[in-house]
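[1] Structure for this input, please:
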Amino acid sequence: MRDKRKNAVREAIVDTASRLFYQQGYVNTGINQIIEESGVVKSSLYQGFRSKEDILMAYLESAGAATDEALLNATRQYEEPQRKILAVFDYLINLVQQSDYYGCNFLNIISEIPKDAERVRNQIKKQKDGVRNLFRSILAPIDKGHLADEIYILFDGALIANKVHGEIWPVTTARSMAQLLMK
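    Predicted coordinates for the structure are as follows:
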């Protein structure tokens, strides 16, 4: 019973912090706001997390797992590797048009943290390397694994340009470029 309560408190903290970090940024989100909006007491927060960075790590891990699953689900609809890659970009096209889309979770955080926040940077790099490896694994069967980094750059570049411009054209352009690369 105690473990269930502890897990529920942890989940409430991570869910609240995830929403706040994503919507208003890591730097602009304070511990007191997380406590207030999650409905937990301060001592419960510190029983589960030593620091705000620990909460951030839980957020990044959770967002990473959700992103990995979403990208894999997009690719599972197709057999042909080229079509799988385009499906990832189609997923992005849909994603960036959502009213509750505030940009890539990981790119948002990396732009806010100091250069010496190694643990956070490593977690973000791990996530981004996972995307690169997804592209590599999709393209390897057709001997085009060497294009994985180029496609990854198009993927992340599209996310950055979409954040800057607030428009869909960076993602549709990146999709077109990926399609040309794979011919």
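[2] from here on, contacts and neighbour counts on C-alpha atoms
    OK.
[3] Mind jotting down where the helices sit in this structure?
    Listed in chain order, the helices of the chain (DSSP state H) span 2-24, 31-38, 42-48, 52-75, 81-96, 105-110, 118-139, 148-165, 169-181.
[4] Throw those into a markdown table and include mean neighbour count, thanks.
    Formatted as a markdown table, the helices of the chain follow (neighbours: other Cα atoms under 10 Å):
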| stretch | mean neighbour count |
| --- | --- |
| helix 2-24 | 17 |
| helix 31-38 | 16 |
| helix 42-48 | 14 |
| helix 52-75 | 17 |
| helix 81-96 | 19 |
| helix 105-110 | 18 |
| helix 118-139 | 17 |
| helix 148-165 | 18 |
| helix 169-181 | 17 |
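[5] Not counting residues beside it along the chain, what's closest to the spatially most central residue of the chain?
    The residue lying closest to the centre of the chain (Cα atoms, centre = their mean) is N105, at 4.4 Å. Excluding the flanking residues, the one nearest N105 by Cα to Cα, 6 or more residues apart in numbering is Y22, at 6.3 Å.
[6] what's that neighbour in contact with, if anything?
    Under the criterion of Cα atoms under 8 Å, 6 or more residues apart in numbering, the neighbours of Y22 are 102, 105, 108.
[7] how many other residues sit next to Q77?
    Taking other Cα atoms under 10 Å as the neighbour definition, Q77 ends up with a count of 11.
[8] check contacts around it.
    Residues in contact with Q77 (Cα under 8 Å, 6+ apart) are K84.
[9] And it, how far from L134?
    With distances taken as Cα to Cα, to the nearest Å, Q77 is found 15 Å from L134.
[10] again, but for F21
    Distance of F21 to L134, computed by Cα to Cα: 26 Å.
[11] Test my guess that N133 contacts I151.
    No - under the criterion of Cα atoms under 8 Å, N133 lies out of contact with I151, with a separation of 10.9 Å.
[12] residues in contact with Y91?
    Here Y91 is in contact with 71, 74 (criterion: Cα under 8 Å, 6+ apart).
[13] at 10 Å what do you get?
    When contacts are counted by Cα atoms under 10 Å, 6 or more residues apart in numbering, Y91 is found next to 70-71, 73-75, 171.
[14] compare with the first, here's sequence two:
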Amino acid sequence: MDTRTAIVEAADRLFYERGIQQVSMDELRESAGVSLKRLYADFPGKDAIVLAVLEHRHAMWVSGLDRVAAPLASPRDKLLAVFDFLAEWFVTDDFRGCAFINAFGELGGSSPEVAAAARAHKESFQIYVDDLVEKAGATPALARQLVLLAEGAQTTSAIVADPTAARHARDAAEVLISAAIGAPA
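    The predicted model follows:
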């Protein structure tokens, strides 16, 4: 593993577990197993590391969605797979909610770059769902509703430590999809 990857993975783990502001650069350096000089050679400051972690998290999100949706044929099934992906994620030992929401909450007011990264990630997810809803033959309003269900499930599950939020959101999504495009054949 290269040094940059080691730093990003260590930062991801520490930031996600404890929060960005609670992790010092020295703790990050130690966890990544690099010198402070090397850390700053790869990243000029903490915001740069946060942005790299968010890029890493975005790639994990896209990969996870692709993994659950790729084997499915219909747009309807792919839409519901979003909630299956959430259900898998919510039961992991280290689930702490959406890293983008967490980062935005901590730094969005003071770091325009972090706020922009969070917005770009959320917009990317909306576009993904928009595309599936269009392929399913439903109106764009359904995509907005499904994204709100997914976002709400992430937040609820993180705050109340209840992974069943994904199942409840999936059940609601099935009702919305059936109302928009009819029951499955």
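[15] Send over the TM-score of the superposed chains.
    Comparison of the two superposed chains (TM-score structural alignment, normalised by the length of the first structure) gives a TM-score of 0.92, and 177 aligned residues with a Cα RMSD of 1.3 Å.
[16] re the thing from before, okay, the contacts of Y91 of the first structure in JSON lines with distance to R119 of the first structure next?
    Formatted as JSON lines, the contacts of Y91 of the first structure follow (distance: Cα to Cα, whole Å):
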{"residue": "A70", "distance to R119 of the first structure": "24"}
{"residue": "L71", "distance to R119 of the first structure": "24"}
{"residue": "N73", "distance to R119 of the first structure": "28"}
{"residue": "A74", "distance to R119 of the first structure": "29"}
{"residue": "T75", "distance to R119 of the first structure": "30"}
{"residue": "V171", "distance to R119 of the first structure": "30"}
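[17] Show me the subset of these that the second structure keeps too.
    Comparing the contacts of Y91 of the first structure with the second structure on both residues aligned by TM-score structural alignment, their matches' Cα atoms under 10 Å, the contacts found in both are 70-71, 73-75, 171.
[18] Give the equivalent position in the second structure for L95 of the first structure.
    Residue mapping for L95 of the first structure onto the second structure gives W89, with TM-score structural alignment as the criterion.
[19] Leaving out the residues flanking it, which one is nearest to whichever residue in the second structure pairs up with F135 of the first structure?
    Matched across to the second structure, F135 of the first structure falls on V129, judged by TM-score structural alignment. Excluding the flanking residues, the one nearest V129 of the second structure by Cα to Cα, 6+ apart is A143, at 5.7 Å.
[20] That neighbour -> the first structure?
    Under the alignment (TM-score structural alignment), A143 of the second structure pairs with A148 of the first structure.
[21] Quick check: end-to-end length of stretch 18-33 of the first structure?
    The first and last residues of stretch 18-33 of the first structure sit 12 Å apart, counting by Cα to Cα.
[22] Next one: I177 of the second structure relative to R13 of the second structure, how far apart?
    I177 of the second structure sits 36 Å away from R13 of the second structure, taking Cα to Cα as the criterion.
[23] can you check A173 of the second structure too?
    Separation of A173 of the second structure from R13 of the second structure (Cα to Cα): 31 Å.
[24] Next: H56 of the second structure.
    For H56 of the second structure, the distance to R13 of the second structure under the criterion Cα to Cα works out to 11 Å.
[25] List of residues touching stretch 31-40 of the first structure?
    With Cα under 10 Å, 6+ apart as the contact definition, stretch 31-40 of the first structure has outside contacts at 9-21, 41-45, 51-52, 55.
[26] which of the contacts of Y22 of the first structure lies closest to K128 of the first structure?
    Minimum distance to K128 of the first structure across these is 11.1 Å, recorded for N105 (Cα to Cα).
[27] Would you mind finding the match for that closest one in the second structure?
    Aligned counterpart of N105 of the first structure in the second structure: A99 (TM-score structural alignment).
[28] tell me the contacts of its match?
    The neighbours of A99 of the second structure, taking Cα under 10 Å, 6+ apart as the test, are 12, 15-17, 19, 53-54, 57-58, 105, 118.
[29] Considering those residues, which are maintained in the first structure?
    Mapping these onto the first structure (both residues aligned by TM-score structural alignment, their matches' Cα under 10 Å) leaves 12, 15-17, 19, 53-54, 57-58, 118 still in contact.
[30] And L28 of the second structure? What does it align with in the first structure?
    So L28 of the second structure corresponds to I34, using TM-score structural alignment.
[31] what's the answer for F15 of the second structure, then?
    Per TM-score structural alignment, the equivalent position to F15 of the second structure in the first structure is F21.
[32] List the residues that contact D12 of the second structure.
    By Cα under 10 Å, 6+ apart, the contact set of D12 of the second structure is 6, 19-20, 28, 49-50, 52-54, 56-57, 99.
[33] Can you tell me which of these is closest to V82 of the second structure?
    Minimum separation from V82 of the second structure among the contacts of D12 of the second structure (Cα to Cα) is found for R57, which lies at 16.1 Å.
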